[in-house]
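# Generate a structure from the sequence data that follows.
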Amino acid sequence: MQLDVSGNRPQNLEYRRDIDGLRAIAVVTVLLFHYGAPLRGGFTGVDVFFVISGFLITQVLVNEIAAGTFSVLAFYDRRMRRILPALLMMLATSLMAGLVLLLPGEYTHLASSAAAAAFGVSNFFFLAHTGYFDQTADLMPLLHTWSLAVEEQFYLVWPLLLFVLAQSRSRLVMAAGVAVLVVAVCAASIFYFRVDPKSAFYMALPRSWELAIGALLVFLPAMNRVAGEIAAVAGLILIAIGLTLSPSKFPGVFALYPCIGAALIIWPRAQETTSSRVLGVLAPIGLISYSLYLWHWPIWVFYRIYINNGVPTPGEAIALCAASFAIAAISYHYVEQPFRKRRWRPLRTVGAGILSMLAILGASFYISSASGLPQRLPLEAQPMRSYETMHNWPCKAVPIKEMAGSYCVFGAPWDSAKRKSVIWGDSHAEHFAPIIEAIAVDPERSYLVFATCSAILGDENYIISIDVPDFRQRCERSHAHGLNLLQQDMLVDEVIVTSKWPELPRRVGKGDERAGLEAMRRALVKFIEAMSISGRRFVVIGSEPEFSQNVIGCAHATVAKLWRAPCNAVGASSDAPADLQGSASVDNMLDEVARGLPNVDLVFPARKLCRSNGCKVDLDGEFLYLDANHLRRNLTRQTRRDFADTIGLTDVLLARERRDERTN
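Okay, the predicted model is just below:
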C-alpha cells in the first residue's frame, strides 16, 4: 500500500538534536521536582515526554506504512529492545535493595509493583494502592513507572489504529482522524478529571490525547524559519508556565500548557532554526533521559528509606543527583545501547523479552507469596512486620437496620444490649475502638464503630478527597444514617466523637483556617444539641500527636534491625511544641463547645502525651504508632489499657459505670 505523505515537510527520519534537548528539559525538571527543588509543576516534564514519544514513534510508523514495511511484530521488537533492558535492570536492582532496607509488608508491596511494572500495568497498581492507608506514595520506589505503563498501553492500540486510518491513503484523512481524537479525548479528560482526578492522572485513556497530540504533528506541514522561531519561544514559555504554575491536582486543563508547549517546539521545520541549535546543546542529557528517569526516583526513595523516611539535606540531594546522572550514563552506554542494535529476528526478541518479564514476575511472586520474607526480622519485630499486621484488629461486622449497612460491633450483641455506645469518626474511630474495647467493663453494653466521616462533615461542611471523588456525597449519606440511628435507638446513651482534627479547619474552610474552625464549632454544637436526649452523653476525643515520617521509620527499622542509618526514635520525641501548637486551636474550640453544653466530656490525648521535652511514642515496651497519626491496632491488651489510662480516657468512659455502681 502507498500512503500519500506528500507535503511541504521533510519525510526522512533525520536525527533532531532539539528534541533530545527538550527531553533533557523534561527529565531534569522531573528530577528537580522529585529532589525537593522549589519547582511547583516539575512533574509536567512527564507530559512533555508523552508528546515527544507520540511524535517520534508515529513518525516511524507512518514511514513504514508508506513504504509497505509496517509489521506489528517488528514494532514490538523495537519497543522491547528500547524499553525492557534498562527497565528490568532497574527492577531487579530495586528488589535486591528492598531485601535489606524494607519491612516485609513494604517488600511485598515493592515486589507486586515490580511485577506490574515489568508487564506495563503499574498505573493500575498505583491507582489501587495509593490510598489513605497504603504505603506513603513518596516512599514507593517504583511509583514513577506509572508513566511507562501509560505509554505501553497506548502503543498496544496505536499502531493498529494508525494502520486502519492509513487505509484511506490520504495524509489529510489521517490528520483529521488524529485531530478529532486529540480534541475529543482532551475534552473528555478535562471533564473526567473533575469527576475522578486520581484515575484521570494514572489511566492511559485520559492521558492518550497527550501522546496523540505529538502524533498529530507528523501530518502537519513544516514551519518556515521565522514561524519556527516564534513557535519555539512560545512553546518554551508555555512549558515554563506549566512548570511554575501547575496545581498539585493534575492533569485537567493545566496539562494543555506543557503539551501544547512541547508540540510547538517539536513541530517539523523546513529549515534548522536558532532555537533548535540552542536546544541541541542539551542533547547529551536527552540521550540518557530514559535511564535517568528510570533510576533517579528509586535512588532518591531508597536513600530516604535508608535515613528512616527522612528528607535528604541539600548536600545529600546534590550527591544523589550526581549519582543518578552517573548511573544513567552507565545504563545508557552498557545496557540501553547494546540492545538497541538488532541481534535476532523480531519473534526471537519478543520471546526473550517475555521470558525476561516472566523472570521478574517469578521473583516478585516468590517474595509476595513468602509475605516479604519475614524471617529476616527478629522475633520481637514480627508484630510490626507490615502495615496490614499493625492495622489488624478483628471485629465482627453486624447489620444495623437504621443505617442500611454492616458495621464493626464489639461488646454485647447489638440487638440485645441494654446499653449502647457509638464511636463516630473517621479512621481515628477505628484505631480508638481497640483502646475502648480493652477498658470496657459493662457486659451489657454494645459498641458500634461508625468510622465513615467526621461528625462535623456531611451537613453543611465538606472536604474534598482525591482518593474518593464522591467523598462529599458519601459523608452526607453517612451523616444522615448516623443521625437516623441516634434518633431511632433510645438505648444509645453514649456517643464517642473523634477525628483527625488538626487538618480539618484548613480543609473545611477551603484554606481559611479561622472560617473552618468556626464552621466546625457550629456543626458540632448543632449535632450535639440535635441528638441530645435524657441520659445521653457525648465524649469528644481531641487531637493526638502527629509524628514525622522519619520518627515512624526509625522506630520500625530499629525494632526490625534493618539496614538503616543509626537513629534513636524509639523512646525519643517528635517536635512537641509544634504538636501542641498545631492541636491547640481545635482543642480550644472543643473546650469552648464542652463548656456550653452540660452533657459533653472531653479527652485531650496530645495534652497528656506531650510535654515540653517531647511526646510519648512507646508504652510497655511497644511502639504505639502505625504511621504519622494512627495508633497500631495490634498492641497488646495491657498496652491498650495503659494507653487509655495515660490519656484520661479510662476515667471519662468509666465514670458513668462507677456512678451507677455507687447508686446501686
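# Every contact and neighbour count from this point should use C-alpha atoms.
Will do.
# how long is stretch 400-420 end to end?
End-to-end distance for stretch 400-420, by CA to CA, to the nearest Å: 13 Å.
# quick one: buried residues of that stretch?
Neighbour counts over stretch 400-420 (16 or more other CA atoms under 10 Å) mark 400, 403, 407-414, 417, 419-420 as buried.
# wait, which of those residues is closest to residue 479?
Proximity of the buried residues of stretch 400-420 to residue 479 (CA to CA) peaks at residue 403, which lies at 9.8 Å.
# now the other sequence, so there's something to compare against:
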Amino acid sequence: MPNPHQPSHYRHDIDGLRAIAVLLVVFCHMELPFFSGGYIGVDVFFVISGFLITKIIYRELQEGSFTFRHFYIRRIKRLLPALVVLLAFCAVAFAATLSPHDLEKFTASMVWVSLFAGNFYFWIHHGGYFSENAKEAPLLHTWSLAIEEQFYFIWPIALLLLIRLLPLRVLPWLLLIALAVLTYASELALNYSMGASYYLLPTRFFELMIGAVLAVWWNKLPMPGKYFSLVVSIAALASIAFFAVTLDAQSRFPGFNAFYVCVATAALLYCGQQVHNPIARLLSLRPMVFIGLISYSLYLWHWPLLVWLNYRGIELSVIGLVVTFLTMLLAAWLSWRFVEQPFRKNTFSLKRLTLTWFAAPVATLLMVSYVTQHYQGFPARFDYQTVEIEKALNSFSNVIRGECHSSFRQRHQQPTTDCQLGDSDAKKTGFLFGDSHANHFTGFLDNVGKAAGIRITDYTMDQCPPIFGLSWGSSSYRAQGCKQRNQQAQKFIKYQNPDYVFLAASWPHYRSRFVFRDGVHLLSAEEIEQEVYEKKRETMLFITGFNAKPVIIKDIAYAGSHDPKCTLKNTMFSTERNCLLNHNHNTMMINIIERLASEFEDLYVIDAKQFYCDGIYCQAELEGIPLYRDNDHLNHVASKLLGTLYLSSGAWISPSP
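The predicted model follows:
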C-alpha cells in the first residue's frame, strides 16, 4: 500500500519507484498479460514506507524532537481523509449493487478497515488473497494499509526503547540480526498457512524492516559510485520485473520471494541518491513522478472500481480497459488534489483529527453495519427467487459439518461417530474421508445414506486426498501432515470395520505440484501417475482387506474462471450471461480408476457429473439452484440435490465402468 512521506531532501526517483509499484498492482488486478506477479508492488511500497518513516523517526529521536503526538498527526492527515472519503463513496455505490449476504459482509468489512484490522477480516472471511470470492470484496486491498498502521503502532515504540537501552553502534547490527530471523520465520510460516502468512503483520514485518534497516544504516554507508549505482540499479529493476512476470497466485509468498523483491527495492533506494544514475533519472521523469504523487489515492480507488465492474459481470474489451484505467487516474487525481493535499497543508490538533477522521467514521460505520446485519442485508430489494438462489450459494458444507471437517491446523483430530450422515439408526455403516471435496459431498451422501440404510461417519480435511501413504502437500511438511491424517483414517477402518468406505477428493492430475516421493518433489506426469496409482492401489488393498466395499466418488467439473454467482447475477441485474462451464476431464484419474476397477471387483464409482455435464459443457445450475459456491466446490443445497437425482436414477451406487 503506498504510503508516501517526504524526507527533508525530496527525491523525485522515489516517487517514480512508487509509480512502478502502484502500476504493478493495478495491472495485476486488471489481469493484464505478464503481470501475474504484480502484487509484489505492495512489497515495494512496504520497503519505501519503512525507509522514509524510519528515516524521519530515527533522525528526530537522535535530535530529541520526536513526539508521538506529531507522529500520529502526520499519519492521520496522510491516510485517513482519503480513506474515509473512499469508504463513503463505496458505501453508496455498493449498497445498490451487492446481494443481501454480500452487503452484510461489505458493511462488516468497512468497520474492520476503519479500525485498521481489515487484514484479519479478509484472512478470516476470504481465506487466500487469490480465492475467487476475494475478487468481490470491495475493500480487500486495504489489508496492506492495516499492515502498515499496525507496524507504526509498534515500530516507533520499539525504536525509542532500542535507542535508549542500547549503544547506537550496536543498534544497526541488532536490527540486521532481527531482520534475518523475521525473514526466515516468514518463509517457515508458509508451511503452516499461506493465507495467514499473506495477510498478517508477523510474516510481513521483515519487509518494512528492510526499509527501516536501510534508514538506520544510511549515514554509515558510502555514497555509491556512478557505475556501481548504474549496474546495481539495472539489476534491481530487472529483478523486480522478473518476479512481477514469473510469480503467480500459486507461488510461495511472502517468505524468501518477497525478501528478494524487497532487497531489490532497497538497492534502488540506496543507488537512487547518486545524481548521475540514469535509472534514477528515468524514475524522476514527470509522468512517473505524477503517478507516484497520486499513488496512494490510485491504490485506494482502483480496486473498488474493478470489483464494481466484475460484480455486475461487465467484461472489458481493450478499449474498456483503457477507459477503466483512465477513470482510475482521474479518481486518484481528484482524491489527491482535493482531499490529500488540503489536509497535508493545514494544521489540526490530534484531538480534532482523531474525533473527525477516526472516532466519528468508526461510530457511523458501526451503526451502518449493525442495521445491515439486523435486517439481513435488506433482502426486500430483490425478488424471492434471487434470495433463494443466494441462500443456496452460501450453504457451505464445511460450516454445516462444523468440527467434522478440519483445517490443516486441526489435522490431529480423531474420527468420531458423533459425525454422522445418512440413517442414524442403520446397522450398515460407512466411512467418508478425503479433502474439502469429500466434505462438499456430505449433502449427497446424507441423502444416499438415508435411502440405502447406511450410517456414515465423515472425516475430512482440507487439501488431503484419501490415499494412504501418499505424500501430498504444498510442502514436505504439509505432505507429512496429510500422511499422518490418513493414518488415523486407517485406524478407524481397522477398528470400526465399516461396510463401506467412501473416498472423495480433488483428485491429483498430471499438473499436480504437490506429490512427493521420499521427500523429492515429483514433476513429470509419468512419475506422478505411477506414484498415485501405486498408493491408491495400496489403499484399495487395505480397505478390502477388512471386508469393506470401497466407493470412489469422482470429482466435479472444475469451474476455472467461471463466476459461481452467474445465475444469481442474471436474476439480480436481468442479464443473460452464459453460465455454462467447460467439461474438463482428469485423464490421469480416469486411467487410474479404470486400472483399479479391473483389479477390484467390489470397487464402486459414483460420478455426479452425469447429471449436469455432457461431453463438452456442464450446467451451472439445476432446477433453478446454482451448483457451485466457488470455482471448485459444490454448495450444500446442490450437493443434496445431486444426491436426490442420483437416487432417482434407479440405484444408490452404480458399478464402476
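# export the buried residues of stretch 400-420 of structure 1 to a markdown table and tack on secondary structure and distance to residue 171 of structure 1?
Below are these laid out as a markdown table (DSSP: H, G, I helix; E, B strand; the rest coil; distance: CA to CA, whole Å):
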| residue | secondary structure | distance to residue 171 of structure 1 |
| --- | --- | --- |
| 400 | strand | 64 |
| 403 | helix | 61 |
| 407 | strand | 61 |
| 408 | strand | 63 |
| 409 | strand | 66 |
| 410 | strand | 69 |
| 411 | strand | 73 |
| 412 | coil | 75 |
| 413 | coil | 73 |
| 414 | coil | 71 |
| 417 | coil | 76 |
| 419 | strand | 77 |
| 420 | strand | 73 |
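# which among the residues you listed gets closest to residue 518 of structure 1?
Among the buried residues of stretch 400-420 of structure 1, and counting by CA to CA, the member closest to residue 518 of structure 1 is residue 403, at 28.8 Å.
# nearest spatial neighbour of the closest one, skipping sequence neighbours?
In this structure, residue 403 of structure 1 finds its nearest non-sequential neighbour in residue 481, 4.8 Å apart by CA to CA, 6 or more residues apart in numbering.
# Is the residue mapped onto that neighbour from structure 2 part of a helix or strand, or is it coil?
Aligned counterpart of residue 481 of structure 1 in structure 2: residue 488 (TM-score structural alignment). Secondary structure state of residue 488 of structure 2, per DSSP: H, G, I helix; E, B strand; the rest coil, is helix.
# what's the top helix by length along structure 1 aligned against in structure 2?
Of all segments of type helix in structure 1, defined using DSSP state H, the longest is helix 72-101. Aligning helix 72-101 of structure 1 against structure 2 (TM-score structural alignment) gives residues 68-97.
# Please, where are all the strands along the stretch 201-350 of structure 2?
Counting by DSSP state E, counting those that start in this stretch, the stretch 201-350 of structure 2 has no strands to list.
# Can you identify each of the helices in it by residue range?
Taking DSSP state H, counting those that start in this stretch as the criterion, the stretch 201-350 of structure 2 carries its helices at 205-217, 226-246, 255-271, 278-283, 286-293, 295-311, 318-335, 341-345, 350-354.
# Please identify the deepest-packed of the ones you listed.
Most buried of those, by mean neighbour count (mean count of other CA atoms under 10 Å): helix 205-217, with a mean of 25.
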